[in-house]
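Colleague: Need the 3D shape of this:
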Amino acid sequence: MAPPLAGAKHNSHQRKLKPILGVSTALIVVIIIVVTAVIMRAKSTRRKSHWNDNNIEAAVMLKRYSYENVKKMTNSFAHVIGEGGFGTVYKGKLPDASGRDIALKILKESKGNGEEFINELASMSRASHVNIVSLFGFCYEGSNRAIIYEFMPNGSLDKFISEKMSTKMDWKILYNIAVGVARGLEYLHNSCVSKIVHFDIKPQNILMDEDFCPKISDFGLAKLCKKKDSVISLLDARGTIGYIAPEVFSKNFGGVSHKSDVYSYGMVILEMIGAKNIKRPESTSKNSSMYFPDWIYEDLERKETMKYFGDHIIEEEENIVKKMALVGLWCIQTNPSDRPPMRKVVEMLEGSLEALQVPPKPLLDLHVVTAWESVEESQETCFSTPNQLERPITL
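Modeller: Now for the predicted structure:
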């Protein structure tokens, strides 16, 4: 049996040792957690790097070209055919026996892992339709990123509109363009492998081939959704000032959905018929700059719609313009639920003028105007601005 003094010393030693062991154990646990977090982060980084650098072509199902190939295809970037918020577009030729003309967009260096670049490739590689621009490949080498797609000899819709405004408009061509864009959007919303909402429909992103067949392009802001999704969750507003649906930058107007593209399409249609470019000699509004769809309603009521579209317009052309105006006004309704889906828009455009009713006249909401103007003044990178087009006031 141990002496009493020895037992006391032993118990005292154990009491002193317990706090030390407790602190040591806690320290070891913290170290394990930190080390595990570092390892997981490193693995995640390696996975992202591996994904972006080696396997992206498998995900988007497109041919991958080296940056050296890109330089050869564009003759060292000799022929610039366009510039935008995401990069510069050059004309070139495919490096194969066909020697087919191509447009090659060199993207500006973006933050992070190039989300816009990957987003555009993922969206467009899933779409195959006569009214959607076809992709031929891409380049991804470090900060050098390029998208290669079909060359469109008649350029963008905004240039076509600006060139024709000073001359006689070909209303049949404009009508066919309107129908083609509507069919392209209907395909993206309903018939594509993945439901795609474009979020940046505007004249600059509608390109035309040699036969003036319109093709929707620039999917950098697009969002892929599940077919059943009726409302889309967005972290940030996106689009171009003047074409953004009210609900995209203010939840007070409803949920964001494919109807947001419908609004943008309606603004494009009204611009195609020249509504916001026409200078009216007088205005019933107290404001010097009247919201342009507002006076279309007034002229529809007075049956004077064609007064500002030219003196020599024939009846067939007049019916085309009236139909496009009515469809455009239906598409820009403030409440998303009041806008027709693109399938219905196609039916309205291809149906008879007599079947179309004048839509309800939305009230001008000064809160929306203020919100839009504050957005326009901000420097958020998720927005792009039109290069040549005057900004209309929104609903």
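Colleague: use CA for all of it now, contacts and neighbours both
Modeller: Noted.
Colleague: Longest helix of the chain, counting residues only.
Modeller: Longest helix in the chain, counting residues (DSSP state H): helix 4-50.
Colleague: Figure out how far that helix is from the centre of its chain.
Modeller: Computed by Cα atoms, centre = their mean, to the nearest Å, the chain-centroid distance of helix 4-50 equals 51 Å.
Colleague: Following element in sequence after it, please.
Modeller: helix 56-60 (DSSP states H and E).
Colleague: buried residues in the following helix or strand past that next one?
Modeller: Going down the chain from helix 56-60, the next helix or strand is strand 63-65, by DSSP H and E. Judged by neighbour count (16 or more other Cα atoms under 10 Å), strand 63-65 contains these buried residues: Arg64, Tyr65.
Colleague: who's in contact with strand 63-65?
Modeller: Strand 63-65 is touched from outside by Glu57, Phe136, Gly137, Phe138, Cys139, Tyr140, with contacts defined as Cα atoms under 8 Å, 6 or more residues apart in numbering.
Colleague: To compare against the first, here's the next sequence to fold:
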Amino acid sequence: MYCCVIISIILYSLLSRTSLCSYVDPHFLACEPQTCRNQSIRYPFYIQGKQEPFCGYPGFAISCDTNNAFPILNLSSISYIIHQIFYHNESLRVSNAAFSSTNNNTPLYCLSLAQNLTLPPTNTFNLVDQNNHKDIILFFGCNLSSMPPELMDYRIGCSEGNNKTGGSVLALYKDDVKTVNLASKSCGTGVEVVDAVVEEEKSSGGGGIKEALRRGFMLNWTASDCKLCSSTGGRCGFNSSIFTFQCYCTDRIHASKCYIPDGRNKASLKMGLALGLAAAVTLLLVMVTLYCTRWKKQNQRHLLVDAFLERHGHLQIKRYSYSEMKKVTNSFKNKLGEGGFGSVYKGQLKDGRHVAVKILSELKGHGEDFINEVVSMSRTSHVNVLALLGFCFEGSKQALVYEFMPNGSLEKLLSEENDMIGDRQLDYQTLYDIAIGVAKGLEYLHKGCNTRILHFDIKPHNILLDENFCPKISDFGLAKVCTRKESMVSISGTRGTAGYIAPEVFSRNFGVISHKSDVYSYGMMVLEMVGRRRNIKTEVDASSETYFPYWVYNRLVSNQQLGLQSISNEFDNEKSMEKSITL
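Modeller: Alright, predicted model coming up:
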């Protein structure tokens, strides 16, 4: 159902467009011209916080705060009010925000002695007609009660520490020596000289300076040319990471201008885009269908496993996250083995114990193998049954954490290449002890638990040995959990490994399935241990030599030697024969 909804949404979003020509590049949309206090803002300027930096040239960011009457340009931490931008000749009129005032001539804020009011040097902005500019001097801390009347007109605001109506800052032209000397006497030691550039005002006196400060001055800017891009319908921008001008067009980003196709090219382009749309939709439908089919299958598996984990929240084993599995195995560096189920890695827990972590490649069926393993092994506690210490089930990641068996599997020790274990030979007594240990483990699974557990895959490969060669039954992926009262069980399909499967397991004509099916597999394993050879030996020529039990039977009835490789003397030979017959 969910997949149908996804397909419907995708089809609607794609087919609702008449063609791919309706696509518009996001850079083109982002760099649409904006307005700030009735002033048009476009390249090379951009409004900080409202437009992306790639819409403008570096250093041309503009603040458009609702508290300010004009847009603000920041040059080296000095705020300048933009009165007007002239895009045709790349110039603008600005004034230092420190000299701005409200409509009733109240200053916006008081001036500071440490405030820098000098036009900073910049590579992008230059003064227009520098011969028309004059420097001014600011006097701070002037005593209003002793100030001559002719200086009152030169007051432009207040200084920090005074109220805004007191007005204790004077502004004079630097070359007006007489007025400057008079202000020096009135302001005393509180004089601070700061150079500030303004355009010379024709009217004289304090009113002329006030007007000059309010009007400000003209600046030219230097940035990449936008004319060619804008003339072809594009919007200009700049990539600061590679310091390159870019032309944002409706279809994509171009270097300098947009491509304008003629009539024939437009028709071909539309046809090509329509065909591309059809192919893209078809491919997308196939991919979504395959994904939804796989998702539905995996989701059913995960729901089954999640339901089990919820019902068995009291499990004594620990649940790990996948990130914890990576830490335990040192990012899966030490691989112990690999099979159809996945891979096994050596790891170490926080308490120092070594563990074997089996990472499952995928859930089989509906996750029954994973559930069987966790259910079966979490309910067992026996010296001859491998201990399950924890598990991981996180999305598509599944793992099982076992105690580490340093001597590996019995299957490896029975091969001809592994007769020697270090400096020690695997003698008959050791094999006998292993066989007895496995038998005790099976007896525990069949009779010692609250529930009867049938393994259905007893073989040397699933018998692991610790440092003292104590055997432990492992791999409960095919196990069946039933009540102790059940003398026979029902299973679907065939379980186990060829050569070890009881006849009734793969054909019901031989009888019912019960715990005795494990006993049959155990017997086949013991025969393999006694003869130190594979249960099914396909490389021999005679068919009578292929099936190992038949080979043992023929040799016993004809009183021939079994050729046991671990027998060293006559006493061991008699002892081994007795124990083999007993087993």
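Colleague: Any chance you could compute the TM-score here?
Modeller: TM-score of the superposed chains, computed with TM-score structural alignment, normalised by the length of the first structure, equals 0.64; 279 aligned residues with a Cα RMSD of 3.0 Å.
Colleague: circling back: taking the contacts of strand 63-65 of the first structure together, which two end up most distant?
Modeller: Spanning the widest gap among these are Phe136 and Tyr140, at 13.9 Å by Cα to Cα.
Colleague: higher neighbour count, the two?
Modeller: Remark: of Phe136 of the first structure and Tyr140, Tyr140 carries more neighbours, 21 against 18, as counted by other Cα atoms under 10 Å.
Colleague: From what I see, the more buried one and Asn54 are in contact.
Modeller: No: with contact defined as Cα atoms under 8 Å, Tyr140 of the first structure does not reach Asn54; the gap is 9.5 Å.
Colleague: Tell me the residue in the second structure aligned with Asp218 of the first structure.
Modeller: Matched to the second structure by TM-score structural alignment, Asp218 of the first structure sits across from Asp475.
Colleague: Leaving out sequence neighbours, find the closest residue to that match.
Modeller: Once flanking residues are discounted, Asp475 of the second structure sits nearest to Asn462: 6.1 Å by Cα to Cα, 6 or more residues apart in numbering.
Colleague: related to what we said a few turns ago, you'd agree the match of Asp218 of the first structure is in a helix?
Modeller: No: under DSSP: H, G, I helix; E, B strand; the rest coil, Asp475 of the second structure falls outside any helix and is assigned coil.
Colleague: residues near it, how many?
Modeller: Residues near Asp475 of the second structure, counting by other Cα under 10 Å: 20.
Colleague: go on, Val369 of the first structure?
Modeller: Val369 of the first structure sits with 15 neighbouring residues when counted by other Cα under 10 Å.
Colleague: Just say helix, strand or coil for the aligned residue in the second structure for Ser110 of the first structure.
Modeller: Under the alignment defined by TM-score structural alignment, Ser110 of the first structure is paired with Leu363 of the second structure. Classification of Leu363 of the second structure by three-state DSSP places it in coil.
Colleague: Tell me who's in contact with Leu363 of the second structure.
Modeller: Listed by Cα under 8 Å, 6+ apart, the contact set of Leu363 of the second structure reads Arg301, Asp369, Phe370.
Colleague: returning to what we had before: adding distance to Leu5 of the first structure and secondary structure as columns, could you present the contacts of strand 63-65 of the first structure in JSON lines?
Modeller: Below are these laid out as JSON lines (distance: Cα to Cα, whole Å; DSSP: H, G, I helix; E, B strand; the rest coil):
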{"residue": "Glu57", "distance to Leu5 of the first structure": "78", "secondary structure": "helix"}
{"residue": "Phe136", "distance to Leu5 of the first structure": "89", "secondary structure": "strand"}
{"residue": "Gly137", "distance to Leu5 of the first structure": "86", "secondary structure": "strand"}
{"residue": "Phe138", "distance to Leu5 of the first structure": "83", "secondary structure": "strand"}
{"residue": "Cys139", "distance to Leu5 of the first structure": "82", "secondary structure": "strand"}
{"residue": "Tyr140", "distance to Leu5 of the first structure": "78", "secondary structure": "strand"}
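Colleague: hang on, Gly237 of the second structure in a strand?
Modeller: Yes: counting by three-state DSSP, Gly237 of the second structure falls inside a strand.
Colleague: Next one: it from Lys227 of the second structure, what distance?
Modeller: From Gly237 of the second structure across to Lys227 of the second structure, the span is 12 Å (Cα to Cα, to the nearest Å).
Colleague: quick one: contacts for the residue nearest to Asp475 of the second structure?
Modeller: By Cα under 8 Å, 6+ apart, the contact list for Asn462 of the second structure reads Ser409, Leu410, Glu411, Ile473, Ser474, Asp475.
Colleague: Just give the nearest non-adjacent residue to the second one, would you?
Modeller: I take that to be Leu410 of the second structure. Spatial nearest neighbour of Leu410 of the second structure, excluding adjacent residues (Cα to Cα, 6+ apart): Pro460 at 4.9 Å.
Colleague: Tell me if I'm right that that neighbour and Gly523 touch.
Modeller: No: with contact defined as Cα under 8 Å, Pro460 of the second structure and Gly523 do not form a contacting pair (11.3 Å).
Colleague: Give me the more crowded residue out of the two.
Modeller: For the pair Pro460 of the second structure and Gly523, the greater number of neighbours falls to Pro460 (22 against 19), based on other Cα under 10 Å.
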